[in-house]
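**Student:** How does the following fold in three dimensions:
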Amino acid sequence: MSSASSPVFGKKYSAFLFDMDGTLLSSIEAAERVWGRWAEGHGLDVATFLPTMHGKRGVDTIRQLGLPGVDPEAESAIICQGEIEDVEGVRPLPGAIEFLKSLPPERWAIVTSSPRELAKVRIAAAGLPEPRFIVIAEDVSRGKPSPECYLLGAERVGFDAKDCLVFEDVAAGVIAGESAGADVMVITATHTHPFETSHPKIPGYIGIEVSVDENGDLTLTDRR
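**Tutor:** Reported below is the predicted structural model:
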């Protein structure tokens, strides 16, 4: 679906809910360095494994592998610490900082699968504005593709998810946004592992403008 035919542009939303990694910032090099070393150490095919670990909580990724003798909680904690210590190459996506600064701070949230400390480190490393509202891995009992995180994000900004627009970059997050009842915009800037979707796509935030009406509702316009 092209942006020109997308109902997302020109539609009023109460709030925007953003995934973090791959959606507002790029951390793919750092994440794949840390996860790649871990996967190699556990005898996994690194090239096959890496596309499967983006957009989900680390503990869920490890649990789904079903590796014998591996404690998902303990291993994900080790990986998280490695990611906290490695922020080389973490950077904002094109136009993301300016785009976030154009939004009323009470009308957007970050909804990430990252644990709290990792989210803080990456937001700072990328130079993104500090969100007033954030949902992190520890806040939910089920990670993406469960809709729990986006339902909680909508609750924190004070609106129904159906009145929000979710910005996502991977299939698990898109499914979570859909299941929460929200509209979805797919960000493709870091898509080294593309996936099929019927949702509108944009490469980043350059040329994407937001207008705010007297009620605080948000409307996207594509100026590219």
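**Student:** hey, let's count contacts and neighbours off CA atoms from now on
**Tutor:** OK.
**Student:** what residues are up against Val87?
**Tutor:** Ser27, Ala30, Val121, Arg122, Ala125 (C-alpha atoms under 8 Å, 6 or more residues apart in numbering).
**Student:** how far away is Phe167 from Arg142?
**Tutor:** 19 Å (C-alpha to C-alpha, to the nearest Å).
**Student:** Gly58 is in contact with Ser76, isn't it?
**Tutor:** Yes. The pair Gly58 / Ser76 is scored as a contact, 5.4 Å apart, by C-alpha atoms under 8 Å.
**Student:** Let's compare: structure for the following, please.
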Amino acid sequence: MTLPTRSYAAFLFDMDGTILTSIASAERTWTKWAIAHGLDAATFVPTIHGVQSVETVRRLNLLGVDPVAEAAAITAAEMVDVDDIEPIAGAAAFLASLPPERWTIVTSAPRALAEVRLKAAGLPIPATMIAADDIPNGKPAPDCFLVAAERLGVAARDCLVFEDAAAGITAGEAAGADVLVITATHGAAHDLAARHVRIIDYRDVTVVTQPDGGLVLAPR
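**Tutor:** Below you'll find the predicted structure:
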């Protein structure tokens, strides 16, 4: 296994597809929405991942559709469909091994939905979490990772971003952070993943905390 060899001040984790999988839940909701709006669900649904719901609706430019209201309705539907949400393999133990002040979650989901999904997956909710509500410009803009690093008191260039989707990878790159791609849900098919270190999940990786608090990844 090839892993980054440098020490990082903090780890910044995307949520959906990176530390938990809610893809089935999300795609069920978005499929119903797409069909109701006359869209080809098979073509449209793969485009929803990694960006804020309001931006997904907005870029469709549907006549007479209020993106904010539609996104709120979609979020409400997603919050009651959590039965098959589960952590990515090894994620719970990996997060538990990290110093709490050295990591956080950076998600395109609204905070209420993120908290519901994290609880459903049995994963912790860091006090420093960045959600869609906190950042006007969502991924692929770098703002979310820049603010997350600031909340942790470190520079984004000293962080390792854990991502799975193209929008998040682009955001991490733009923030100046290193990026590690988790391939458990989306695989490594998109071009952006090919230029970064990739691991399937967290079962075969551990972290070594340096005397200065820095974090170094190592094979388990």
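**Student:** where do the helices sit along the second structure?
**Tutor:** Taking DSSP state H, the helices of the second structure run over residues 23-36, 41-44, 53-58, 67-79, 91-96, 111-121, 143-152, 166-174, 191-194.
**Student:** Quick check: which of those helices is nearest to Asp201 of the second structure?
**Tutor:** helix 91-96 (7.4 Å; C-alpha to C-alpha).
**Student:** Map Met15 of the second structure onto the first structure.
**Tutor:** Matched across to the first structure, Met15 of the second structure falls on Met20, judged by TM-score structural alignment.
**Student:** Could you check how far Ser14 of the first structure is from Phe133 of the first structure?
**Tutor:** Taking C-alpha to C-alpha, one finds Ser14 of the first structure at 14 Å from Phe133 of the first structure.
**Student:** for Phe99 of the first structure, same thing?
**Tutor:** Phe99 of the first structure is 16 Å from Phe133 of the first structure, by C-alpha to C-alpha.
**Student:** higher neighbour count, Phe167 and Arg142 of the first structure?
**Tutor:** More crowded of Phe167 of the first structure and Arg142, by other C-alpha atoms under 10 Å: Phe167, with 26 against 14.
**Student:** is it true that that one touches Val184?
**Tutor:** Yes. The criterion here is C-alpha under 8 Å, and Phe167 of the first structure meets it with Val184 at 5.9 Å.
**Student:** Comparing Ser14 and Phe133 of the first structure, which residue is more hemmed in?
**Tutor:** Neighbour count, other C-alpha under 10 Å: between Ser14 of the first structure and Phe133, Ser14 has more, with 22 against 17.
**Student:** Would you confirm that that one contacts Val166?
**Tutor:** No. With contact taken as C-alpha under 8 Å, Ser14 of the first structure and Val166 are classed as non-touching, separated by 11.3 Å.
**Student:** Would you mind measuring from the residue in the first structure sticking out farthest from the centre to Val59 of the first structure?
**Tutor:** Distance from the centre of the first structure peaks at Gly69, with 30.4 Å (C-alpha atoms, centre = their mean). From Gly69 of the first structure across to Val59 of the first structure, the span is 15 Å (C-alpha to C-alpha).
**Student:** How about Gly82 of the first structure?
**Tutor:** As for Gly82 of the first structure, its distance to Val59 of the first structure is 14 Å (criterion: C-alpha to C-alpha).
**Student:** repeat for Pro68 of the first structure
**Tutor:** 15 Å.
**Student:** what's the answer for Leu17 of the first structure, then?
**Tutor:** Distance of Leu17 of the first structure to Val59 of the first structure, given as C-alpha to C-alpha: 23 Å.
**Student:** and those two? which has more neighbours close in?
**Tutor:** Leu17 (27 against 20).
**Student:** hang on, the more buried one packs against Leu151?
**Tutor:** No. At 10.1 Å, Leu17 of the first structure does not count as touching Leu151 under the criterion of C-alpha under 8 Å.
**Student:** Next, count neighbours for the counterpart of Asp158 of the second structure in the first structure.
**Tutor:** Under the alignment (TM-score structural alignment), Asp158 of the second structure pairs with Asp163 of the first structure. Counted with other C-alpha under 10 Å, the neighbours of Asp163 of the first structure add up to 17.
**Student:** what do you get for the one 3 residues further on?
**Tutor:** As a burial measure, Val166 of the first structure scores 31 neighbours (other C-alpha under 10 Å).
**Student:** With Val186 of the first structure instead?
**Tutor:** Look at Val186 of the first structure: counted by other C-alpha under 10 Å, it has 22 neighbours.
**Student:** Ok, Asp45 of the first structure next?
**Tutor:** 11.
**Student:** Could you do Thr104 of the second structure as well?
**Tutor:** The burial count for Thr104 of the second structure: 26, using other C-alpha under 10 Å.
**Student:** Please verify my assumption that it contacts Leu12.
**Tutor:** Yes. The pair Thr104 of the second structure / Leu12 is scored as a contact, 5.3 Å apart, by C-alpha under 8 Å.
**Student:** Overlap of the contact sets of these two?
**Tutor:** By C-alpha under 8 Å, 6+ apart, the residues touching both Thr104 of the second structure and Leu12 are Ala148.
**Student:** gap between Val161 of the second structure and Gly64 of the second structure?
**Tutor:** As judged by C-alpha to C-alpha, Val161 of the second structure and Gly64 of the second structure stand 38 Å apart.
**Student:** Alignment lookup: Ala112 of the second structure to the first structure.
**Tutor:** By TM-score structural alignment, Ala112 of the second structure lines up with Glu117.
**Student:** Ok, Ala89 of the second structure next?
**Tutor:** Ala89 of the second structure maps onto Pro94 in the first structure when the alignment is built from TM-score structural alignment.
**Student:** And its match, how close does it get to Glu88 of the first structure?
**Tutor:** Relative to Glu88 of the first structure, Pro94 of the first structure is positioned 18 Å away (C-alpha to C-alpha).
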